[in-house]
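S.K.: What shape does this take:
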Amino acid sequence: MSSRFVRNSLFGTIAGVSTTLGSFASSLIVARLLGVEATGAVAYVVWVVGVATTLTSLGLPFTLARYLPEMLGRGETQQAMRLAAYLFRPFLLATALPAIGFASYAGWLIVQHSDALAQFNPQTPLHDPMICGLVGLTCLAQALAEYARSYLRGMHAFSRVAKITSISMAAQLVALAIGSSLFGVRGAVGGYLCASLLPLLVLHEIWREPGKAAPDLKARIVTYARFRWASEILGFFIWSRIEVFFLQVFWGIQSIGLFTVGLTLANLAIQGPLMLTWGLLPHFSEQRGQNDVEAMRRVYATGTRLMAFLVFPACLGLAAVMPAVLTLLYGQAFAGAIPAATILVCAASISAVATVGTNLMWAMERSDVDFYVGLVGAVLSIVGGLLVIGPLGPMGAAYSRAATQLVAVGVSSWFLVRRLHFEIPIASLARLFAAAVLCAITARLCLDLVGGILGLLVAIGAGAATYLIAVRLLAALPPDDIARLRSVSRMMPSGLARAIDPAMRLILG
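M.R.: Coordinates of the predicted model:
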């Protein structure tokens, strides 16, 4: 792997750590300060923002991250910046629509109900004019911030992404704590808005450039962006929180609070390893521009094994100790979320490993595959929402989400093997999964035997040791992969590198 790819991945990891810990801490702040019902109300509003920004993105942020590295690989730096400016104008117009729509709706609510600002019902947050105004502003700010970050990633400016993201998440936590304490749900929504303000400063670099793109490139971009946009919309049914809609319809706001807590923990388990994939799309795109397919095959196989090495124990281990972890973090009021959270975190392990292949397909301009996979997933999500979530509530949402994601991963993997002729390292994945199962069994036994916080600490340590020993005994990772892990660890801060090195020696023997 190139040094730039490793560096980009490390800076991507820093940005990812900031995002993951910030999102996790945000959910804790809201849950602890506002309770289950208000947590559901905030999660519902955040979901609405996600829907609006997805519908108006035009697929352009992903398109930017896909084509800028290819142009940089050919030495076309100025043309890359002009492409970013060329795509920004239509993106700005599209993303302004939700802000205008929600602002107009807020005004209508005030006109129709003179006391609309004085009354707030957490069961119907979008009936509040102030919430609607904040939602409109958040939609616009989040969309523009994502475009700015995609521009920086496409230009290989991952260090700036890491810095901006870290500061933004810190600002969100402060604003969220103050806002939730003083203004409840309204203040919490305003806190989420704060995280999107700093990246907007990057947009002046794009705006000052004259927008331009070569005719042949325009044709490629239109095709890619069209499928990418449709894939994002359909993918929202699979990977985002479409279950929130059905829970709101059938079970109410409180069920959303329980479900989103479980989903937050599932995302927390996979986010650490996923951070390492931030540099994959630019890296694959650059190799694609150089027509180096063999190098893409090597990176895909290695990336998939290393992702599984990190994700499987994190997810299965967390599932094993979920009863202790969830109540310790969120309190006994959220204990009803434990069964659903356990299912979600196990299913997340499979979908996370598949992200390496997803980045590969994006780099090979097969965004059409995402569209068709998303179409299948959308149908399954709607069917699951009507037939499973309705009668079973949060547990049904977990079952529906897990089944839909596993089907989507299966279809994508089939295309990767049969159509693109890339080989999935099945044998290594099976050995790594078996080692992770042993890790989970050990952790749960320790938790049951010791109990309490001490039991949780013992479970984590014993589970990790069991996993590393099992990986060595099963020869789950080839020596080349372990060597790559060691080379990456040497590039980390000295204290972290010293902590990781014993684990590497335990695997190597």
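
S.K.: When you work out contacts or count neighbours from here on, use the C-alpha atoms and nothing else.
M.R.: Noted.

S.K.: and stretch 401-412, which residues are buried?
M.R.: By 16 or more other C-alpha atoms under 10 Å, the buried positions in stretch 401-412 come out as Arg401, Ala402, Ala403, Thr404, Gln405, Leu406, Val407, Ala408, Val409, Gly410, Ser412.

S.K.: In the stretch 1-150 of the chain, what residue spans correspond to helices?
M.R.: Using DSSP state H, counting those that start in this stretch, the helices of the stretch 1-150 of the chain run over residues 3-55, 60-73, 77-112, 129-154.

S.K.: Kindly reformat those as a markdown table and extend each row with mean neighbour count.
M.R.: Listed next are these as a markdown table, based on neighbours: other C-alpha atoms under 10 Å:
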| stretch | mean neighbour count |
| --- | --- |
| helix 3-55 | 21 |
| helix 60-73 | 24 |
| helix 77-112 | 18 |
| helix 129-154 | 24 |
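
S.K.: In a markdown table, list those along with distance to Leu274.
M.R.: Listed next are these as a markdown table, based on distance: least, C-alpha to C-alpha, whole Å:
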| stretch | distance to Leu274 |
| --- | --- |
| helix 3-55 | 8 |
| helix 60-73 | 17 |
| helix 77-112 | 26 |
| helix 129-154 | 15 |
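
S.K.: re the thing from before, keep only those of the buried residues of stretch 401-412 that are in helices.
M.R.: Arg401, Ala402, Ala403, Thr404, Gln405, Leu406, Val407, Ala408, Val409, Gly410, Ser412 (DSSP state H).

S.K.: re the thing from before, got the buried residues of stretch 401-412 as JSON lines, with distance to Glu146 columns?
M.R.: Output for these, formatted as JSON lines (distance: C-alpha to C-alpha, whole Å):
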{"residue": "Arg401", "distance to Glu146": "25"}
{"residue": "Ala402", "distance to Glu146": "27"}
{"residue": "Ala403", "distance to Glu146": "29"}
{"residue": "Thr404", "distance to Glu146": "26"}
{"residue": "Gln405", "distance to Glu146": "24"}
{"residue": "Leu406", "distance to Glu146": "27"}
{"residue": "Val407", "distance to Glu146": "28"}
{"residue": "Ala408", "distance to Glu146": "25"}
{"residue": "Val409", "distance to Glu146": "25"}
{"residue": "Gly410", "distance to Glu146": "29"}
{"residue": "Ser412", "distance to Glu146": "25"}
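
S.K.: Here is the second sequence; please produce its structure so I can put it next to the first one:
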Amino acid sequence: MSGVDTAASRQTIVRNTFWYGVVTAIGLVAGLLMSVVLARGLGPARMGDYSYLLWLMRTITAVATLGYALATVRYTAEALAQDDRPRAGALLRLFIRLQATTTAIVAVLLAPAVWLLAPLDFRWPLLVFLASLFPSTLEAIYAHGAYGAQRYDLTTRVSTIKMALQFLATTMAVALGGDILSIVVAGVFGTAISCMLQRQRALALYPERSAPLPPAVLGELRAYLLPLSIVALLDTVVWDRSEVLFLRLYATSEQIAFYSVAFGLASRAAVLPQVVVGALLPALAALHGRGDQAEFRHVYREAIRGVALIGAPMAAVLAAVAPGLVTLLYGEEYRSVALLLAPLLIVSLVGVMRQVAWSALRAVGDRRWALHSTWISAVLNVASAALLIPWLGVWGAVIANACAQLLASVLSFLAVAYRHGSTFPMLAVLRTAAAGLIAFATVSAMMTNHGPAHVVTAGAVSLAVFVAAAMTLGALTPGDWDLIVGLVRRVPAWLRVVSFATIVVLVVAGLYGPVLSDLIGVWTTNPYYSYGFVVPLFSAWASWDARDSLRGVRPAWSWLGLGLAGAGLALLATGDATGSLTMRALSLPAVLAGALMLVIGPGRFTALLFPVLFLAFMAPLPADLIPAMSHPLQGLAAWFTAHALPVVGIPAALDGFSVRIPGYVLDVNESCNGLRFLLAMIVIGAALAWSTRTGSLRRFGIVALAVVVALVANLIRVAGTGFIAYHYGAAAASGAAHVVWGKVVYLTMLVPFALGVIALRRGRRAV
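M.R.: Model (predicted):
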């Protein structure tokens, strides 16, 4: 095989891995949201019933699907790699006929059994599911036909539509108080539409007329399909939580729900590492078809290493933050899930590595080793579940699944090493595991609090620690960075910006929702901060005003941005732990600044620097700072009044914070410190200073003018109160009249402030 072919093959793998990663990421988010909606909407008891029903449906699907989908990928990819398009088309249509026939047989045989034997609350959901087997199984054939043609981009779009429809329909069913039947119907709706779309795209990739298959090919197909189908069925026993059957017999519905949610979270954590595996089968089959064994072995080892690099930090982070994460997503009643998550995460990661070995075995048509490893592990799984679950309950299910998964993985790795000389990259995996353990220890030490801020902060820090440890240990190489950069560059710039911005918005909304709620409470009840509502509105307007500077932005890596975001999250976590609303609010500008630097780059961020920094005015001052600032301001007001009144002929004597005049004692208490007006004027001054578009000195002058005007206004207000009390009596200097006098003074003092701003804005050259 030439170097050009090798480079083209690797480019194809990278391209397909990217598209498979896109649909996988979408599926990860959709599946997680779906599980949250179902768990919260149904409650643990009904969620346990639904989990059992879901296991039944998946098992029936495995029986109906057999090994047709995997065989479709392998044989169509092989035929297309040999440039035999007529044979590829004939193979696809053969698998469609086989799948339709098998599905019909399964549905016809099971329908009477379901009607007669199924519990009443499961009967109609199962019958509806049996009717939907046709679009479900045929969709798999069409999608895998596109995989065989190396067109993962086509299936990505259809899968996205399917998941969106299923999520929306399921959410609506739960919101309307629907039962399990309505949830099943919602899933069928999305599957039926997806099947039609997948069919249209898959058939367009293959010739309409195809040559008949030679008898030798049909014979090989029969010999390959039988053990492959057995392996697929037995693999379902190990991989798809068959322990639920024994939990149904010996445990409660709540325990089934806890195990299923934990298993689902672990499986979803393994979804991103599975991206590495997703494009392997057609690629390895094509390499085998061309006889390039050296490249075959290279891809196999790198795939296992890639799975470890992606999966280890995820497992470490999720295991450490599990209590807070589970409570945040599913509620306090599902907290028991957190204890089950750590071992299941490790098992899932090993299981994904095993899928790399199985892809290698399936790509070359190896049946014996895959069959042996699968039936041995399946028997172990069922036997250990039957023995341990009655004794240990849900922990028996975890142990049974772990034993079966680990045994199947070891046997699969040995099979690839024995048959194809492709050894397991033990040293690379151990280095990655060590980096993961370091990250886990770091997060565990940080998790003194399980609030949302701590979960996100700990996760971000742990990922940084993992990267540093992996680079130090040699698990992460420069070549890996080049691959990551290559994958990212394949994403259109606009999609990168939109995706990253969406993630930032969701994370910020989730983290700062409680903070904003607390801030609004302060703004509405504390007169010192009644200006708070104006701050985010002005910041939003200032950001909109800078929109022309942000056109054509591209995401740009920035260590400063990463550091700012990390520091902001640390400040948020500290504020959350200490109960400081000031620290929590001040963390928002830091997090936004760091995130924006990563989205639009440090250079263009300067256009948004002020709008982001302006958000710091949302934060209230620390509680101890108000009295500390108030006393000097009270003293200044009392001193000025005591010296100003004699100038207009009113005798006055200073006594601490009181001013004695004939017939009246003017107490300059905390409400007379002028701090409310001073804080508001600083905010107004900062906003006007930015909007003047003049030089730095002029802008500083506007802020300084605002401070001076606020201080002078309060001095005039307090001294004027003494003047009114002396001439018109104590009643005129208190109550509503006192409030009106204060408002008049403050409004009047805005006039010289406005004139000063106009003067400073004249001549807009930089100073």
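
S.K.: can you tell me which residues contact the residue nearest to Phe263 of structure 2 when sequence neighbours are not counted?
M.R.: Leaving out its chain neighbours, the residue that sits closest to Phe263 of structure 2 by C-alpha to C-alpha, 6 or more residues apart in numbering is Leu344, at 6.5 Å. Counting by C-alpha atoms under 8 Å, 6 or more residues apart in numbering, Leu344 of structure 2 makes contact with Ala262, Phe263, Ala266, Val398, Ala402.

S.K.: So Leu344 of structure 2 versus Trp481 of structure 2, what's the distance?
M.R.: Here Leu344 of structure 2 is placed at a distance of 29 Å from Trp481 of structure 2 (C-alpha to C-alpha, to the nearest Å).

S.K.: Relative to Ala219 of structure 1, which of the ones in helices among the buried residues of stretch 401-412 of structure 1 is nearest.
M.R.: Each of these was checked against Ala219 of structure 1 using C-alpha to C-alpha; the closest is Ser412, at 25.3 Å.

S.K.: and the nearest residue to the closest one once chain neighbours are set aside, what element?
M.R.: Distance criterion C-alpha to C-alpha, 6+ apart; nearest residue to Ser412 of structure 1, sequence neighbours excluded, is Val373 at 6.9 Å. Using DSSP states H and E, Val373 of structure 1 falls within helix 367-384.

S.K.: next structured bit after that helix?
M.R.: That would be, after helix 367-384 of structure 1 and using DSSP H and E, helix 390-392.

S.K.: who's in contact with that following helix?
M.R.: Phe246, Leu247, Phe250, Trp251, Gly396.

S.K.: Filter the residues you listed down to the buried ones.
M.R.: For these, buried by 16+ other C-alpha under 10 Å: Phe246, Leu247, Phe250, Trp251, Gly396.

S.K.: Quick one: mark the members of those that sit in helices.
M.R.: Among these, the members falling in helices (DSSP H) are Phe246, Leu247, Phe250, Gly396.

S.K.: and which of those residues is nearest to Ala213 of structure 1?
M.R.: Using C-alpha to C-alpha, these come closest to Ala213 of structure 1 at Phe246, 42.5 Å.

S.K.: quick one: contacts for the closest one?
M.R.: Gly385, Leu386, Ile389, Gly390.

S.K.: what does the first one align to in structure 2?
M.R.: Matched by TM-score structural alignment, Gly385 of structure 1 corresponds to Ala385 in structure 2.

S.K.: Surely that match touches Gly396?
M.R.: Yes: Ala385 of structure 2 is within contact range of Gly396, at 6.5 Å (criterion: C-alpha atoms under 8 Å).

S.K.: ok, so what distance separates the residue nearest to Phe263 of structure 2 from Val238 of structure 2?
M.R.: 13 Å.

S.K.: again with Pro425 of structure 2
M.R.: In this view, Pro425 of structure 2 and Val238 of structure 2 are 24 Å apart by C-alpha to C-alpha.

S.K.: Have a look at the two and say which one is more surrounded.
M.R.: It is Val238, of Pro425 of structure 2 and Val238, that has more neighbours when counted by other C-alpha atoms under 10 Å, with 26 against 14.

S.K.: mind checking which helix or strand that one is in?
M.R.: helix 215-239.

S.K.: Check how far that helix sits from its aligned residues in structure 1, on average.
M.R.: Averaged over the aligned pairs, helix 215-239 of structure 2 sits 1.3 Å from structure 1 after superposition, using mean C-alpha distance after the TM-score superposition for structure 1.

S.K.: List the buried residues of that helix.
M.R.: Those would be 224-225, 227-239, for helix 215-239 of structure 2 by 16+ other C-alpha under 10 Å.
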